[in-house]
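Chemist: Sequence first, predicted model second:
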Amino acid sequence: MSLMPLEKRGITGSRLVLGCMGFAGDWDTGVIEKGELLEAERGLDTALESGITMFDHADIYKRGKAEEVFGKCLNNRAGLREKIIIQSKCGIRFADTENPGRYDFSKNHILGAVDGILGRLGTDYLDILLLHRPDPLMEPEEVAEAFSTLMESGKVRNFGVSNMNVAQMKLLQAYIGSPLVVNQMEMSLKKLDWLDQGVHVNQPAGLGTNFAEGLIEHCMLETIQLQAWAPLAKGIYSGKEDFMSAAEKETAELVARMAEEKETTKESIVLGWLMRHPANIQPVIGTTNPGRIQNCQDAPRQAKLMTREEWYKLYISSRSKRLP
């Protein structure tokens, strides 16, 4: 496999990313409990032991508590900050007494959000800042001013987006002076529209596929790292026991057989399938459970070992119908 887009840009993160949305317990505004700190420390240490050196945050996760507890973990580990890659996101604002939930890419909000993120994490800089969800009122000139200020001050070293299509990225890129290095989208063995969009070209089925057309190819051409959120599809193929459709059950059984044959974990098969794609997709696993983190660590190897036929078996099983 070729180098990841981030590696081509000199950003040496791990092949897997630990998503930190689950850190710090409940979605409340209370203080961080001792148990929540211990859980975060176990998750962080397990990730590092598993070779994960890149961590994904957002200013809204647990209303800021996720970043705060991660910052406390960093503070207890001298010298760790320089050995890891931290990215966070901004742009989503919760509803309050006067306003609805909304998106905000204004210069003042971006600058204020970054200051808050850095304060909670206890660090002087972010390796990557992502704009969380597209803001219909985005003025690219204003975003460019914010990015320039953050870059010149050393508070942010790289920029990216999340959940954006090609046109939105091109518009933004036309105004900012630095390249967008990441786009984070929901992609998994369960959520297949990112693949079906291409397979259904010139097919009636394409009329019902809703994904950002050309996004995968655009990111590959422009050396933009595609990151996948919810890459394990909430564990549906790796042990979740909720109600499953016939196709989901069949795919889960296939994943289990492949894991047994390859002497690996089901999580590594599911992630390895995603990472086998030529775009070098980078999964963001969202768990604080040490066992589940460990179960993911063989995914990069499984991606290299997975044959074309094995990849297609999983794809066709999950989509539950033959290719056109």
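Modeler: Sure thing, it's come through.
Chemist: from here on, contacts and neighbour counts on C-alpha atoms
Modeler: Fine.
Chemist: can you map out the helices along the chain?
Modeler: 5-8, 34-49, 65-75, 107-121, 140-153, 166-173, 193-199, 215-221, 246-262, 266-275, 290-296, 299-305, 308-319 (DSSP state H).
Chemist: list the helices and strands the first one packs on?
Modeler: Packing contacts for helix 5-8, counted by 3 or more CA pairs under 8 Å, 6 or more residues apart in numbering; DSSP states H and E, involve strand 180-186.
Chemist: try it against this one:
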Amino acid sequence: MMKTFNLTHTDLNVSEIALGCMRISSLSEDQLEELIRCALDLGINFFDHADIYGTEPAFGQVLAKHPELRKQMIIQSKCDIVKQVNGGPRYDTTKDYIIGQAEQSIANLHCDYLDILLLHRPDPLMDPQEVAQAFQELHDRKLVRYFGVSNFPASKMRMLQKFIDQDLIVNQIQLSAVHALAIDESVFFNMTDDHAISRTDQILDYALENDLALQAWCPFQASWQDGTYLDNPKYPKLNAVLETLATKYQVTKSAIGAAWILRLPVKIQVIAGTTNPTHLKEIVDATKIELTRQEWYDIYTAQHHPLP
């Protein structure tokens, strides 16, 4: 049975595994419906979107055909990354842009309202008072129930929270057994190697201190260059440890990789970006096991994290 937890300051009871919808454009409408129904059958009630993904209309078509499914879902979307015709992206956290994108996401998704809206990336030009006005209007109009951020350091969350009336309830960060910067910075505190550099502003401590939920994106990714660490020949020691534990618990290595994240003493969701129902079922097996301390450290140190 899928494990769930309550998001603080909300009435939302969320599944530990969430379905990330960034890659669903590769699916036909029938395949997407099969994936959504598979997720719901597995106890996944949380669906993560972003306007920049361009996949909300496809998901919305399924909800337009089957509006009854909306009652089983917690739908989250993100905004502020602007894709430009020429050149790379930029960010926009102006009031009009946030409201306009939230309205567009709701229309695309055929969902009437968003349960959660996240700011996708920190914007150096962000005016927190303008963000506060946008959040308040969306909340007052009952278009968005709750708010959060993605890829924000603790300091910027603290600053933004000072200006807005709504509680920031989640922060979505990149986290995997290889991309473990949020963990490294504490383990290697006061050391001279690069792992000691604070790259997430102690976001794990901030989450625990404020009863904030974290969401781990790319939970099986090593790097943008290497892709997944699962069965990747560049990570033989890590995969050997994962294989041993997968055999012990009679699950797949992906389930062990997800269980490693869920073992952290913080409210956390694993954002599973797979479009394969079979793989999704394998990842969900992570909620059935709890790694021992030794097993967690065996995974952590298997690649490049020798403890001081």
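Modeler: Okay, I see it. The structure presented is a predicted model; accordingly, all values stated were derived computationally and were not measured.
Chemist: Go through the helices of the first structure and pick out the most buried.
Modeler: helix 266-275 (a mean of 27; mean count of other CA atoms under 10 Å).
Chemist: and stretch 141-161 of the first structure, which stretch of the second structure?
Modeler: Using TM-score structural alignment, stretch 141-161 of the first structure corresponds to residues 129-149 of the second structure.
Chemist: Pull up the distance across that stretch, start to finish.
Modeler: Stretch 129-149 of the second structure has an end-to-end distance of 16 Å (criterion: CA to CA, to the nearest Å).
Chemist: which residues in the first structure does stretch 103-111 of the second structure align to?
Modeler: Taking TM-score structural alignment, stretch 103-111 of the second structure hits residues 115-123 over in the first structure.
Chemist: which other residues reach the matching stretch?
Modeler: 59, 64, 67-72, 74-75, 81, 88, 124-126 (CA atoms under 8 Å, 6 or more residues apart in numbering).
Chemist: Stretch 16-27 of the second structure now?
Modeler: 2-5, 32, 39, 44-50, 53-55, 58, 262, 268-275, 284, 287.
Chemist: Apply 6 Å and report the result again.
Modeler: With CA atoms under 6 Å, 6 or more residues apart in numbering as the contact definition, stretch 16-27 of the second structure has outside contacts at 3-4, 46-49, 53, 55, 269-273.
Chemist: List the buried residues in it.
Modeler: For stretch 16-27 of the second structure, a neighbour-count test (16 or more other CA atoms under 10 Å) marks 16-22, 24-25 as buried.
Chemist: ok so, going back, so how far is the match of stretch 103-111 of the second structure from its chain's centroid?
Modeler: Centre-to-centre, stretch 115-123 of the first structure and its host chain are 20 Å apart (CA atoms, centre = their mean, to the nearest Å).
Chemist: What of stretch 56-65 of the first structure?
Modeler: 14 Å.
Chemist: Show me what that stretch is in contact with.
Modeler: With CA under 6 Å, 6+ apart, stretch 56-65 of the first structure has contacts from 19-21, 24, 27, 87-90.
Chemist: ok, Ala154 of the second structure - contacts?
Modeler: 201, 203.
Chemist: Mind doing that once more with 10 Å?
Modeler: 160, 171, 200-207 (CA atoms under 10 Å, 6 or more residues apart in numbering).
Chemist: before we move on, what about Ile173 of the second structure?
Modeler: 149-153, 182, 200, 203, 214-219, 271.
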